[in-house]
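Trainee: test case, fold it:
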Amino acid sequence: MKKYFFCYGVFIFLVFGLLTGCKENIDSVKNQSTSITNISAKKSTNQSTANQAKELVIKRDDVTGVRGVNTDKELLIAITVPQIDRFQLKTIEKNVKEELKKKYPDYKIEVSTDQKIFLELDILERKLEEGKAGEKGLKKEFGNIKRLMKEEA
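Mentor: Below is the predicted model:
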């Protein structure tokens, strides 16, 4: 009789261990914050267009992070997408670009899903926020990032 109780106890312990060990971590996906950085418009270069564009793009379900910078006539946006949507990068990029062109017809818009461009725009955003990049620095960095986008295309 003691042998059966021991076997049942071990069986229940193993089942409980398997059930708790194989549970999906759904909470981490739900709590994942969207990644967006607003750049202050009080600095020497007005980034309100980029901020509005980022707010528009981050509302999409297939976008998890947005970085963007603008000059007088151009707008560069880099986006990150969830792992599950990686096979549709070009489609997502095209849809975001069309959406932004409708909203900002006066701007030449470039959209990228490349992680390198995302990181470069993040660095440029931080420089603008801290006031380390003026109008000349913005145009120089902007040109470098555009060149990087063309190289990888």
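Trainee: when you work out contacts or count neighbours from here on, use the C-alpha atoms and nothing else.
Mentor: Fine.
Trainee: contacts only, for the spatially most central residue of the chain.
Mentor: Residue closest to the average C-alpha location in the chain (CA atoms, centre = their mean): Gly65, at 1.6 Å. Each residue near Gly65 by CA atoms under 8 Å, 6 or more residues apart in numbering is listed here: Thr34, Ser35, Ile36, Ile58, Ile79, Thr80, Val81.
Trainee: with secondary structure added, can I get those residues in CSV?
Mentor: Formatted as CSV, those follow (DSSP: H, G, I helix; E, B strand; the rest coil):
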residue, secondary structure
Thr34, coil
Ser35, strand
Ile36, strand
Ile58, helix
Ile79, strand
Thr80, strand
Val81, coil
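Trainee: determine which two of those are furthest apart.
Mentor: Pairwise distances across the contacts of Gly65 (CA to CA) peak at 13.0 Å, for the pair Ile36 and Val81.
Trainee: buried stuff in stretch 107-125?
Mentor: 107, 109-113, 117-118, 120-122, 124-125 (16 or more other CA atoms under 10 Å).
Trainee: run this one through as well so I can compare:
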Amino acid sequence: MKRIGLLFTLLILLTGCSEKGTKIENTTAYNEDKLEEVLDQNGHVKLAIALLHEKDLITGIRVNTFSRFQKKKIASEIKKKLEKAYPDLTVTVSADSKVLLETKKLIDKEKQDEYQKKIDKIKSIEKEQT
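Mentor: Predicted structure coming up:
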């Protein structure tokens, strides 16, 4: 009985740690379907958070464990696809956890008047890493 209880506890803990999906916040007139398609098509991406605001597209991604050594390559491939899909926007894609967390925090705050200042901060974080 103790072994079965321990097994169920481990399974619950492991399933709670796996975060998957795509979250997109769009404050523009641009269609977000192409963005979601690009992010979902890439099999290496485990989690993606994107923000479309004015002339900026900020995307933070988390890659699968076995793809972590190719993070920059995956991010640059996604960036190229998004630049092709949204030529009018300034596209920023990063696999850096800090960019992902800051983008998530920004979307969760829901204060659109502060978006541009925070977007500039996120861009500077992304430039620091490269």
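Trainee: circling back: any idea how far the residue nearest to the centre of structure 1 is from Thr37 of structure 1?
Mentor: Counting by CA to CA, to the nearest Å, the separation of Gly65 of structure 1 from Thr37 of structure 1 is 9 Å.
Trainee: give the aligned range of stretch 101-121 of structure 1 in structure 2.
Mentor: The aligned range for stretch 101-121 of structure 1 in structure 2 is 83-103, by TM-score structural alignment.
Trainee: residues contacting that stretch, please?
Mentor: Applying CA under 8 Å, 6+ apart, the contact partners of stretch 83-103 of structure 2 are 34-35, 48-51, 55-63, 71-72, 75-76, 78-79, 82, 122-123, 125-126, 129.
Trainee: and the residues you listed, which are buried?
Mentor: 35, 48-51, 56-63, 71, 75, 78-79, 82, 122-123, 125-126.
Trainee: now, those that are in helices?
Mentor: Leu35, Lys71, Ala75, Ile78, Lys79, Leu82, Ile122, Lys123, Ile125, Glu126 (DSSP state H).
Trainee: for the fifth one, which residues are in contact?
Mentor: For Lys79 of structure 2, the contacting residues are Val91, Thr92, Val93, by CA under 8 Å, 6+ apart.
Trainee: which one of those residues sits closest to Leu11 of structure 2?
Mentor: Nearest to Leu11 of structure 2 among those: Val93, at 32.9 Å, using CA to CA.
Trainee: distance of Tyr86 of structure 2 relative to Gly21 of structure 2?
Mentor: Distance, Tyr86 of structure 2 to Gly21 of structure 2, using CA to CA: 21 Å.
Trainee: the two: who's more crowded?
Mentor: Tyr86 (19 against 11; other CA atoms under 10 Å).
Trainee: how long is the match of stretch 101-121 of structure 1 end to end?
Mentor: Start-to-end, stretch 83-103 of structure 2 (CA to CA) is 19 Å.
Trainee: coming back round to it: secondary structure and distance to Ala29 of structure 2 added to the contacts of Lys79 of structure 2, as a markdown table?
Mentor: Below are the contacts of Lys79 of structure 2 laid out as a markdown table (DSSP: H, G, I helix; E, B strand; the rest coil; distance: CA to CA, whole Å):
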| residue | secondary structure | distance to Ala29 of structure 2 |
| --- | --- | --- |
| Val91 | strand | 16 |
| Thr92 | strand | 19 |
| Val93 | strand | 20 |
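Trainee: in structure 1, which of those residues remain in contact?
Mentor: On the basis of both residues aligned by TM-score structural alignment, their matches' CA atoms under 8 Å, what survives of the contacts of Lys79 of structure 2 in structure 1 is Val91, Thr92, Val93.
Trainee: of the contacts of Gly65 of structure 1, which are reproduced in structure 2?
Mentor: Kept across both, from the contacts of Gly65 of structure 1, using both residues aligned by TM-score structural alignment, their matches' CA under 8 Å: Thr34, Ser35, Ile36, Ile79, Thr80, Val81.
Trainee: tell me the spacing between Leu47 of structure 2 and Asp88 of structure 2.
Mentor: In this view, Leu47 of structure 2 and Asp88 of structure 2 are 25 Å apart by CA to CA.
Trainee: done for today, thanks.
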